[in-house]
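K.L.:
can you look at this prediction? I've put the sequence above it.
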Amino acid sequence: MTLTFPVSIIEDRSRTSAALSAAVRSLVEALERHGTPTEHLDTPSAIQGSSRLFIQSSTIVFVIPQRDLAPGAAADDRLDELTELVQSVRAKNPYVPIYLFGELLTARRLPDDLLAEIEGVINAYEDTPDFVARTIERQAREHLETLTPPFFRALMKYANDAAYSWHCPGHNGGTAFLKSPVGSIFHGFFGEPMLRADVCSSVEDLGQLLGHSGPVAESERRAARTFGADRLFFVTNGTSTSNKIIWNSIVAEGDVVLVDRNCHKSILHAIMITGAIPIYLNPTRNRAGIIGPIPRSEFSRESIQAKIDANPFITDKSVKPRLMCITQSTYDGIVYNAAEIREMLDGEVGALHFDEAWLPHAAFHEFYRDMHAIEQDSKRTMRSPVYASQSTHKLLAGLSQASQILLRDAEEPTFRESIFNEAFLMHTSTSPQYAIIASCDVSAEMMAGPGGEALVGDALLEAVEFRRAMGRIQAELTRQDQWWFGVWGPESGPHDGLPDRAEWSLTPGAAWHGFHNVDDGFTMLDPLKVTLTTPGLTVNGEFEEFGIPGPLLTAYLAEHGVVVEKTGLYSLFLLFTIGVTKGRWNSLIAELHRFKHAIDANIPLEDCMPRFAASRPQYAQEGIADLAAKLHAAYRERDYANLSTDIYLREPEMALLPGQAWNTMTTGKVENVPVDELAGRITSVLLTPYPPGIPLVVPGERIGAHVVNYLKQEEELERLFPGFGGHTHGLVDGPNGRTVPCIVED
């Protein structure tokens, strides 16, 4: 497969002479005769153009009218503007070849700043169009050949070589699918290149993910430089697997570990697998159900020692924790000052692990300075190595399950490569999906150089522009005594451009966040994590007279092609990635306006949500505003928002270690206990309410009466309003109602 990015020719035809325009057309015709795709952009001004064009061009040719080179202030301004444009292209794409095309172009008339950024100048009449076309084609080809990183380049070459394979997978480059009607549909949907690139580890030319050799290893080394790490390892089974690899390479049975109580369930699985003794660092929460930060005091030596002293499973009270793991950032976008945590805990714990599934972008923009695990130019820890696990498929451009592990060793090195590799082999498939490896490779390469900063900067700008637009609409509708949605976060101010870092820092007493235990300068909100709030509930847990529960808005948006990341009682979580565009978020605002109209007009669900109404006919005749009012009344009557927050504020009794509780599962020493009888029983599974999707009790912990009350309220709401009652993972539906697997106690 030949790469065919277009040659982009940018001409202001209102300024070019007839002769120069004819020369440009001759060049375009020559390029097309040679089979080179060309985009000839006729702009009102030669300094205007599409950002996409500048990024996705194999070569850019700016046509310079002779009048722009004439002496005088106006001509000087035009060249200054052209210089600024070329430099802005270089800020996003430092390698694309750029040529100037015109009449009588000489270095004597062109600014030095402009000459320093281009490949060359082309005089319209000195060489034939065919010669100039071949020159441009050669430069474009060389540019495209350097774009692809090592593994992706090797994979494309292998897939394009059309070699017969006698190895798995059994579809043999897609040919097996062509022997079946349904297989042919599958082949046509995914396309031959993807299927030809689906190979197995027998292809030595591609290197080995499990052995970190060949082009895979070269790409991992290249990505490590990009992310500022000593070592970087691609993982094709998601960050859940990355977390388990890190833990299995460091933690042994009986080791004490410090763990964010707000951690992902994969960390809890790692505790169960390793047999570690967890000490939890407890975050704050606001009354809108948003999980806040762990206070700074929880990381102090005194607080950690007090937890060790109080833990009955730790016999040696002088033990040093083997590992600390925190969620960075939280699901709701709270980011810690990682530099401060590294300094506080260096040498106090064996290793530092930052679960940065939601923060792989932070290394590429000054906005996140000190707020992520591994920074290339930061001070290296002395004794505790720093690990980060990142989901490049979440905010960067990896395919689903694309993940990576980053390591920055301490001044006193502790990394044991042989043990790490054994843990890697333990958790990684021997048949990795090569397209996922390639996406790890490419997503890292996209962030290299100034491109990474530009991509993250654009995402930040889109996120704050969305927030500002929502704020402007809210202010206008409030003046008209009408309702609108809110956006959780600080006032982003009337100014344009990128956000001011200071605005996003969580400060004590600030009304917007609703957290009661916040340390100045320790945490901030990532603007890319946008929590859209609906009317009905304040951050302090106060129910308002009028309300629209979040699950109803989520169901409406899904019906109309908008799928959100997660839903709270009165909130929706939107993720602004490097792929979000102005068109996308403006379309979302338009859909929110349509939802508002549906509520204000109380349109029946069968008209505004016909698919939902067909699947749940009990709501079909109901007006959408009437349903919202009934849901809101039910939530308010049960104080459901505060109930779903309070269940997290009491730390359960740990009766068994998580690993011990898991052993009872494997040996069958469990029984399913009805919800009504759960109080005081020891759970053998994770109980995880959605929302917020954070484990409430961990295997080995006793279930309190408050948890039972919550589960019963959840069950009652689901009975009254099917589809809107929430659900808790870990519950088992049976013929006599819901049960929870609990340990059989002697």
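P.N.:
It's in.

K.L.:
going forward, measure contacts between C-alpha atoms and count neighbours the same way
P.N.:
Will do.

K.L.:
so residue 270 sits against residue 246, correct?
P.N.:
No: with contact defined as C-alpha atoms under 8 Å, residue 270 does not count as touching residue 246 (9.1 Å).

K.L.:
just the buried residues of stretch 709-719, please?
P.N.:
Of the residues in stretch 709-719, 709, 710, 711, 713, 714, 715, 717 count as buried by neighbour count, 16 or more other C-alpha atoms under 10 Å.

K.L.:
what about versus this one:
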Amino acid sequence: MARADFATVQSAPFPLAPAGLASGQALGPGLAARPNADDDSGSGGEVPSSAWRVRADAWEFLGYAVKQLAAARSLTGAGRPPRELPRDVRRLLPLLESLEMYWASPGQQYVTEMRRILEAGEYLEALNLIEPVARRVAGHNHHAQEPAQDPERESERVEEPAESRKRFEVLVIDDVSSADREALQTELHSQRRPADSFNYELVFVPSFEDAIVAVLLNPDIQACVLRPGFVPNTKQRLGRDVRSFLDRFLGKSLPQRPLDRILSLAEKLGQLRPELDLYLVAGVGIEELAGSLTRQFRRIFRRQDGLELHLSLLAGIAERYEAPFFHAVQQYSRKPAGVFHALPVSRGGSVIHSKWINDLGEFYGLNLLLAETSATSGGLDSLLDPHGSLKQAQKLAARAFGAQKSLFVTNGTSTANKIVHQSILAPGDVVLVDRNCHKSHHYALMLAGAQVSYLDAYPLNDFSFYGAVPLESIKRMLLDYRRAGRLHEVKMLALTNCTFDGIVYDVERVMEECLAIKPDLVFLWDEAWFAFAGFHHIYRRRTAMASARSLEAKFADPAYARRHAEQLRALGGGAAGGYDGGGEPDDGGPGSGVGHVSDELLLKTRLLPDPAKARVRVYSTQSTHKTLTSLRQGSMIHIHDQDFGQLNEESFREAYMTHTSTSPNYQILASLDMGRRQVEFEGYELVQRQADLAVSIAQAVARHPLLKKYFRVLGTKDLIPPQYRETSRQMPLRDGLAAMSEAWERDEFVVDPSRLTLHIGLTGVDGDTFKHDFLMDKYGIQVNKTSRNSVLFMTNIGTSRSAVAYLVEVLVKLAETFGDEQSGLSGLGQRARLARVAALTSTPPPLPDFSRFAERFRVDAQTPDGNMRDAYFESYKAGSCEYFSAAELMRRVAAGEEMVSASFVTPYPPGFPVLVPGQVITEEILAFMSALDTREIHGFNPELGFRVLTGELASRQKPV
């Protein structure tokens, strides 16, 4: 550092300050820094609600600033400390004091002591306190010994190897004196034993509101201890976002009676983070309390039960930490064995002594080979008939994901979808399904022989992909089947919750209103890209399992039955013949939930089902490997089905046997077990982080003058038409958790903030070329989906801040490249470029809706369902098919000939079948196919053309 006097260093802005910190913007996680006599910076402006990044930046910047002060002191010589600290440091200290109130480590006392040392001018001593905290909070050195809450108490910590114990924090909610806090802390610390597998520190907050804020901000909290002395309201000055979120989440007033307040807080903590262990410490009458509080609390203690509380805290963490199948695989790999079965790779036998493939073992490691087996011995259990460690692992997964039952699948969600469809649907059953869903659903429905009735999602023609299926369309289809007298044939509704592009349904509302029309309808929610959602309080409410639990609770509430009866009377249904099926069902079949109320009135009303008749039968398929930690093809099926034991258990077992390999990959199963453990401990933190990082990318694109010249991140207003949303924010999370929470409570559809659809039309480069030639080949940026003029970026729980910075850097370089190319173009080149831009920014041929099934594959002309299985296997017959070029097909269709597809035709992108077996080919479909610029079209032979049902079979009419 060049020689400079202290005053110069003190007044200069710090060049490495994280964005916003030096200017006083974005200074905290929803907390305005408390005013201080030594702080002239005010509150630091409006602050975001996510603490993880701001806290890390604040500690890192403080370390940098103090290092500069220490360097200046060494240059100017030791002497009298300055009269006051630099403005930037004075701004950070009250911020960190406010934040660290909600963390045990380093904690508020630590910051107070650090402030004292800084104000005394002992900068090197302060730096020694700051740097280890900054490294840990930033995510480095996870196994380093944690700083104590008070630097003077470091010697009191139990000596242990640095990496031997996992650490967590326990939130104690009670308005007690510092002496009482110290006494409880001392009591629990005294219970520690060298054999303990975990270590914990205590965080104390005095109020109901502080408890909510602590659980929101501090993901290290894994257990909460409620003591009756806590007060309702915080004394902290909260930022607008956190204050607004609290007001929405808690309502206008908190319960005043202590017992009601305890129950309410337990309920709210469970809503935010259901994985937390809750304990109650009561002074008197715990015997009377125990019976009424067992659902809310893991255990209830008297104040004197310090040892039992300590042991319970550790036991609760140990239960979540258990990964039975992973541990069984570990143990198996350590046992000596003689292999006399059909897996030469087991124990590395065919690899490690090979002269030619020993590098396979070197690359993957010996543990992988030692753990390979085809025997169900050594505690490894059988996937097809689990009784031991695997059965227990699936039970733990059900607990984590909020399901009644969860099953592991080792060959992806494509197989999971086939299992669920086959278990529920029999030939002739009608299923309503989004035509835009993953191709595995279409193949599964063909195999099951179901009558398929396709629902059309709303199109986003400007970007060449679909949104989601409006609830009105689903209700209208159900009512059409009622009118045709076939509602009793409708068995299932299958939808994609969180589409590839991030559009999410209001799952509970969809199921609730559909059950008002068809009380026994079964739901399959494909959540392949949404497995992470169950571990964040805002996302969770739109998941299939959370919605199923909510509906079951509603239907058991007498108040809900009264609301249903009131709605029935308001609609004019009366005591009999109402929309809830009070009289004979219109279609004459069993299970109808609708009587004689007009269809248009039902479409306009937010319907409530009859809780005495509605059954909650919900299935969810999730690709754990796509959005959580698992080896490739690791997926799960989650079930919340009130009638599973009576109606589906046997058929589900047979379907599972049909599609599950007898030789499953045990490494995939073990990774599913560990992925479950991870999200129970850190899922909340990781999901919040992935969403925040995505928002930071969107903000960078919107603010950078060069990036916004060529790119735009599409938001809610681009992807969701106004009739499907009540709120109006373009990117709700950008405006805070309160704004996101409001949108996710009120809007019919919302956009997952961790999905970023980047519009690239102004570059003049189509999405497929942009993906391969620019992102992947040139810079190694991997993306999955593109459209004609967009590229989809997804953050996930493994995305780092460095990866985000690299992506922004790459986009800037690409924008510079486009700018340089544009400036060097001749007049002719400019016109060609403008033509490409015009083609990518204008509306292409509209996305084609599903046309119709040919008459011979339909039941009647009133309802749209068709039998794909008949059409698919018709093509097996000799002479039944012929190939036609696109031009020849267009000529024949224009001339009025009915041309029927013999196969699935699925272009990637957009990734949905444009044609399915038995579907009539239209001019609109052919125009759309001709406009596609994609390298991959499944089911289409570019040399031969489209495969079409022809000949004598094509003219045959549906038999009477």
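P.N.:
Yes, it's here. Everything numeric in this text was worked out from a predicted model, so none of it was measured.

K.L.:
packing partners for the longest helix that structure 1 contains?
P.N.:
For structure 1, the helix that runs over the most residues, judged by DSSP state H, is helix 450-479. Counting contacts by 3 or more C-alpha pairs under 8 Å, 6 or more residues apart in numbering; DSSP states H and E, helix 450-479 of structure 1 packs against helix 73-92, strand 486-488, helix 582-601.

K.L.:
quick check: closest non-adjacent residue to the aligned residue in structure 1 for residue 670 of structure 2.
P.N.:
Using TM-score structural alignment, the equivalent of residue 670 of structure 2 in structure 1 is residue 438. By the measure of C-alpha to C-alpha, 6 or more residues apart in numbering, the closest residue to residue 438 of structure 1 outside its immediate chain neighbours is residue 152, 5.1 Å from it.

K.L.:
residues contacting residue 132 of structure 2?
P.N.:
residue 147 (C-alpha atoms under 8 Å, 6 or more residues apart in numbering).

K.L.:
helix, strand or coil for it?
P.N.:
Taking DSSP: H, G, I helix; E, B strand; the rest coil as the rule, one finds residue 132 of structure 2 in the helix state.

K.L.:
any idea how far it lies from residue 73 of structure 2?
P.N.:
22 Å (C-alpha to C-alpha, to the nearest Å).

K.L.:
follow-up on the earlier one: what residues sit buried inside the longest helix of structure 1?
P.N.:
For helix 450-479 of structure 1, the neighbour count (16+ other C-alpha under 10 Å) marks 450-468, 470-471, 474 as buried.

K.L.:
for stretch 266-278 of structure 1, same thing?
P.N.:
Judged by neighbour count (16+ other C-alpha under 10 Å), stretch 266-278 of structure 1 contains these buried residues: 267, 268, 269, 270, 271, 272, 273, 274, 275, 276, 277, 278.

K.L.:
returning to what we had before: how about the helices and strands packed on helix 450-479 of structure 1, which one is nearest residue 746 of structure 1?
P.N.:
Set against residue 746 of structure 1 and scored by C-alpha to C-alpha, these come closest in strand 486-488, at 49.0 Å.

K.L.:
average gap between the following helix or strand past the closest one and structure 2?
P.N.:
Going down the chain from strand 486-488 of structure 1, the next helix or strand is strand 523-525, by DSSP states H and E. Compared with structure 2 after the fit, strand 523-525 of structure 1 shows a mean deviation of 0.7 Å (mean C-alpha distance after the TM-score superposition for structure 1).

K.L.:
other SSEs contacting the next helix or strand after strand 523-525 of structure 1?
P.N.:
Next helix or strand after strand 523-525 of structure 1 toward the C-terminus (DSSP H and E): strand 529-533. If you count contacts as 3+ C-alpha pairs under 8 Å, 6+ apart, strand 529-533 of structure 1 packs onto strand 486-488, strand 571-575.
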